[in-house]
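Student: Fold the following for me, if possible:
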Amino acid sequence: MQQRRTLFPRMDDLAQARPAVSHALMRDFLYRPQWVAENDEPLPPAYYDAVQAQSAALRQAPVDQYDEAAAARTRARARALSVVDRPARPVSLDQPLPPQEWGEAASPQARTHTLMGLKAQATHIRQALGLDAVRTLVQQVADDQRVLAPVREAFVALEPALLRMAMADPRFFGDDHHPARRLIEGVAQRSFRYNDEYAEEFEQFMAPVRQAVRELNAEPEASAEAFATRLQAIESDWQRQDEADKQAHEPGLRSMHFAQERQALADKIAWEFSLRSDLEGVPGVVADFLFQDWSLVIAHAQLTDERGQLDPGGYLAVVSDLLWSVKREAALKQPARLFQVVPGLVQTLRRGLEMLGKEPEETATFFDALMRYHDPVLRLRRLRSARDAEALGFASLGDESGLMPLETEAAPLERPKPRAAEQPWLGRHELQAAGFHDEADSGPAPLTEHAAQQPGPMAAADTDLGVLTAPAALAAPDPSDQPFVPLDQPAEPQPVAQMPATAAESTEDIEARTRATLARLRVGDWVDLKVRGHWRRAQLQWTSDNGTLFMFISRGGRPHSMTQRTCEKLIRNRHLRPVDASAVVDKALRQLGDEARQTREAALA
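Tutor: The predicted structure is shown next:
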């Protein structure tokens, strides 16, 4: 009996307009299905006397009016600030809301009168306690500053309908499948797509929400079906928007998926190349070309082939001729074969690279080297032809010293080995579709001359792609915002807002914190991303399997793709800020438990 009374409400507490029952009792009521069977009973006459007295006192209290002038000043101050620097606007059950948006529900006195009227109609403890649970949780949600203020105002304005729902189903807030709770959570989660309450697109989001709130408040008796109907209508509209966004970003997403699949197959092909017996003695630049570029060509051809060919394009067969042609001793023994092979070899190589989407300047270094390796044999052949012409009485072709064989670099001492690419290669069109490309770019960032000169067979894989946005949606570059420059085009140092650090925090600590922030990001998470001087709310849509490439999608299905290195740079500079979008109602319920635990600990102290 003592345990039962420990979590049993006092009647005077149940009669108050401001919830007075303990949070421990309220949480127990919501989460323990047997609470009603163990504790519920009819309300005594003293309860109704207390409700009547409380209502009379409230009627004598002054009525708060909405201050439009003060609200206008608040809007002006907020709009002058960046969206990430605006202080969260407080929302409370006790403050008036804009009457033009919420009608009668805008008045805190009107909402409280609805509460007290329902308390007067309650017949059992479960109903009175359910009303207090609604008011408490609505205030908890209104205090959640992660949610934009107009959305929290909508939840406050919805209180009358929620109170009526509690009369029919007092414990509905404890049921995460109940339509009323799903409506609140659904609207809150959808609102995380926006970071500016004054933007036109946010107003488009709020208009149907306000309409649903007004309609539910107009219902004389709330029902789960009424909430479900409004939620379904709103979600249908959201689904249409999502389909349009999906169509906008789907090409970029397909490009990233294909690039990752192609890179994985290319890495496998490169490893198979490394096992070939004719790779011995091949110059490093040629081995690098096979491991990097040509393995991608073969992988691309195989993945896009629709006829089931064993070697689509003949790109695999040409490898034997390439490896033979760059071995000087072997080619000198068969110069006629080299003359016969080289034209078709070069033509096939260029055709494969063009099919892949590589620009000529990207592979110019390789073809220059290939020419150097072929030139000694070709020069000897030309020298022999010149001498044969002289023997037949033709004029001399000139200084023969120019026709003498040139020395080439020594063959590598160690057999070259590939290493898996750290990130998938993307061509110009793929970069554009994925949001890497910008009209101001001179070319794809990952394939720079600097990267081609780096040591190691797969050095180009280390190059940072930078972060750029889809060109159709971008304005001219803003010189005040320079985090989105490809690393092959270094920008002048800019003063940036670095990640806040404590006095004792070292550079290593900042780097570790940056990496940890990025490691916590999961597909579906929201971030605030600064793009050309403007803050966009974007969602992480895709990451590569090894976590080196990321694609974020902002409003309208606009892709923003970047490498791990660029992500970390943006996090350090506070240009990429993760957004906590965890469940709003769950957080409110957890706070009930936390406050109850703190109360118990304080009592025991």
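
Student: use CA for all of it now, contacts and neighbours both
Tutor: Fine.

Student: so Pro593 touches Met26, yeah?
Tutor: Just to correct that, residue 593 is Gly rather than Pro. No - with contact defined as CA atoms under 8 Å, Gly593 does not reach Met26; the gap is 9.1 Å.

Student: Show me the strands in the stretch 501-605 of the chain, by range?
Tutor: For the stretch 501-605 of the chain, strands defined by DSSP state E, counting those that start in this stretch occupy the ranges 526-531, 534-543, 549-554, 558-563, 576-579.

Student: and the next element down the chain from the longest helix along the chain?
Tutor: Counting by DSSP state H, the longest helix found in the chain is helix 224-274. Next helix or strand after helix 224-274 toward the C-terminus (DSSP states H and E): helix 284-289.

Student: The structure of the following sequence is requested for comparison with the preceding one:
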Amino acid sequence: MNEETPDRALQATERSDSSRRRARYRRLFEDCWAPVRTVVEEQLLTALIETLGPLAKSLDEADSKRVKAVLARDRAFVQAYLEALHPELIASIGSFVEAGGSEGGGARALSLIGHEDSEFDAAIDQCAARLRNSVDTEFAAVKLRLINLLHDVDLRDSDLPFRIALFVRAIAGALRHIAIAEPDVVPLMRLVSSGLSRVVGQAYKQIEKRLADSGASDAVPVWHSTVVGTHGAARGRAATGTSGAERTGNEIVSLGDAQSSSMLLSLLERLQPGAFATAGTAPAAGTAGTGPMAGAASATPGGAALTRADRVAFLESRAPGSGWSFDPALISAINDALRMTASAASAAAAAAGRPAAGVDAAHTAELRKGLIDTASRKIDKLTIELVGLLFDRIQRDRHIPDAIKEQLARLQFPLLKVALGDPELFADPRQPARRLLDRIASTSIGWSVDGEDNRRYFEQVRGAVDSVTDSPADASKAFEQSFEQFDRFLDEERTRDDDPVTRARRALAEAENREILAIKATMQVRSAFDGVQLESYLRDFLLDVWVRVLVEASTRDKTEPALVRRYLDTIPELVWSVQPKINPGDRKRMIETIPNVLAVLREGLTRMQWPSERIQQFFGRLMNSHASAVKALELAHGSPPQITPSTVRIKLDGFRIPTDTSDVALDQIKVSDDVVRHALAVGAPGVTHLSAPTEQDPLPAAMDPQQALNAIAGFSRGLWFDLRANTGQMERVVLRWISPKKALYLFTNAGGDRAHSLSPDTLVAYLQAGWLVAVESAPLFERAVDAVMFDLKHGAQPGTDASS
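Tutor: The predicted structure is shown next:
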């Protein structure tokens, strides 16, 4: 009894948290009805006619009569369907919210249709199962966002407030409403539901959009263990996978075979970095992934990282089979398979009259089976199966465009060669093969077939894959060279001089460079009035504002070569003018000097477009300082040191606008929002420079400050994010450019016609608010491994609901 107490306490706490979260989002769930209703109103009538119209002519007379009865009242059916679906959805949401605090989980909601016949329920379940398969991608996307929104990885399909069965039950309600005879309801429900996949799929897309706009992430939950024990075996899943019976890929291993699944799971778990900590050796230091949010993860505690030899020794002693080295016969067979794949793809492409593209999945599966027959060691057979499962998961990844998936599929056999000889593939995210897959995947999320930039990107992806598949060198070396080539393309992206992104980059780079020059100029100017008494506002003005006027003037050296010197000479006069004037001669000279000083100051501030209200504020304070200087109030406190313009001028004689910016540390550079907006207004008026969001409740994807800083450290060009811009809506954007000193970041939408710039401070604020969220929660390879582990875990445990 005592042993179960901690589990029960933890489960009670989790139920309480889940209940509060569900209640908090009830209004959000109910608001999803509006876009669902719009989809039904716009598409159900067409779907009904397309599904039942051909049947009205092809069925026998009795069946045809039933179908025609529905078609004759098609518009009434659509209205009745809406009237039946809405209360079904509201009741389901209510049941879902109330079930959050119950120990039994989400009980099945009672239908408002009021039909309790078991045969009817069985028909509902059968229709819902078929419909679920046809909208798998859309349904899984909604489920994943709900899991993240509610922080509940144990959600089952039958628990969700937007269950598939709701759409099927509403069909029965609508049929009854238009007076269809009761014996005909179930047969007609089966027919209508068979044509509902497009409508339901679009409905789920709209629901997902609402959830995404509310901040619900589509990040795949990371695999983790819990203290709940066997009762919590399904917790912390890596992905919302499907059961073995529902899988549609070309897997070699049957996930229903518990022995095969168990062996594969055992191998995969042993290949993970954490496995080595259980082998009696020092645990490997956790290596964060290479994705955009990799830095946000906490490192695994432990000692120094193990060497490759350590890993190999461990695997040789514990992995199924014997040894971890190349089997020459198997490598030769893989090379043959690679050549056959390339040949088949080229032949198919030639027949279609287009360049070589992807590979045939069925042909690849057959080749993989042949490799298993060739392999003599169990560990090699399992590795072949494991790589096949990984690529099946990659083909099902929802973020990668299909054309890019075709190219990645060509890397299966080269990656298999790496997997057979290098256990680091599964342990180290910096392994070259992983880096290439991850980099292509992360930069392709928003890719489309349209546009010159997209065509150029696709050619580089295909070239990177060609470099690997055609290389006679060691597979790991080929991946490494290809990654370097592809990454170089991303860093040296070529655009036209008149391209908006190019103009934005140029303007932002100029703003950053001027900030660096201002930092170095400040160091020289500060030394000129060391020991001089200056009010803080004036000292700040000279060091923060006037040095930027000097930098601005230096850009006009060719047309106005004396401009910098004229602005520099104003500093001694300005500093002297605010010093106490003890004798009448100084006061007279001050009166003669001030008009020229003020004129030069106004001219310089106008050139750099300093805001007029700030100019007026500064001159108002300066006027007060001049008045105080004339009154010589300081005499009451003793004589101040005598300062003359020449004293300051001598110190400035060696002043030069710097040219070398390499010695300025990154943490010194903070370009003000005003400076950036001024630069963009001149050079790239279409770019919006965003400021930190106003204080408000953070969205669910929010980070703490350290997580945000770690995440930014992992940012690289080409990564895709969801950004909440000034419109208040989440917008998918790509990180197009990072300034040389990482003081400014430029994001654009997929079309490149909208652009946003952010400073590091603003980035941190956006990440803390959940206003900037990486599309990828983890790199592709890591996502695929986590998903395969999930599938194997539940395929190896009969009775576990693997579809949850």
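
Student: overall similarity of the pair, as a TM-score.
Tutor: Here the TM-score for the pair of chains, by TM-score structural alignment, normalised by the length of structure 1, is 0.51; 423 aligned residues with a CA RMSD of 6.1 Å.

Student: picking that back up, can you check what angle separates the longest helix of structure 1 from strand 549-554?
Tutor: 150 degrees (axes from the mean of the first three to the mean of the last three CA atoms, to 10 degrees).

Student: Map Asp544 of structure 2 onto structure 1.
Tutor: In structure 1, the residue paired with Asp544 of structure 2 according to TM-score structural alignment is Gln292.

Student: ok, back up a step: can you tell which of the strands of the stretch 501-605 of structure 1 is closest to Met206 of structure 1?
Tutor: strand 534-543 (16.5 Å; CA to CA).

Student: Ala259 of structure 1 contacts Leu426, doesn't it?
Tutor: Yes - Ala259 of structure 1 lies in contact with Leu426 (CA under 8 Å); the separation is 6.2 Å.

Student: Compare those two (neighbour count), which wins?
Tutor: Leu426 (26 against 21; other CA atoms under 10 Å).

Student: any idea how far Glu261 of structure 1 is from that one?
Tutor: 11 Å (CA to CA, to the nearest Å).

Student: Could you do Asp586 of structure 1 as well?
Tutor: 39 Å.

Student: Assign the nearest residue to Glu101 of structure 1 once chain neighbours are set aside to helix, strand or coil.
Tutor: Once flanking residues are discounted, Glu101 of structure 1 sits nearest to Arg210: 7.2 Å by CA to CA, 6 or more residues apart in numbering. Three-state assignment for Arg210 of structure 1 (DSSP: H, G, I helix; E, B strand; the rest coil): helix.

Student: Tell me which residues touch Arg210 of structure 1, please.
Tutor: Residues in contact with Arg210 of structure 1 (CA atoms under 8 Å, 6 or more residues apart in numbering) are Glu101, Trp102, Ala154.

Student: from those, which ones fall inside helices?
Tutor: Using DSSP H, those in helices are Glu101, Trp102, Ala154.

Student: Quick check: the aligned partner of Leu622 of structure 2 in structure 1 vs Leu296 of structure 1, distance?
Tutor: Correspondence of Leu622 of structure 2 to structure 1, assessed by TM-score structural alignment: Leu370. Distance, Leu370 of structure 1 to Leu296 of structure 1, by CA to CA: 19 Å.

Student: List the residues that contact the residue most central in space within structure 1.
Tutor: Residue closest to the average C-alpha location in structure 1 (CA atoms, centre = their mean): Leu540, at 1.4 Å. Contact partners of Leu540 of structure 1, counting by CA under 8 Å, 6+ apart, are Leu521, Arg522, Val523, Gly524, Asp525, Trp526, Val527, Phe550, Met551, Phe552, Ile553.

Student: I'd like to know which of these are buried.
Tutor: Asp525, Trp526, Val527, Phe550, Met551, Phe552, Ile553 (16 or more other CA atoms under 10 Å).
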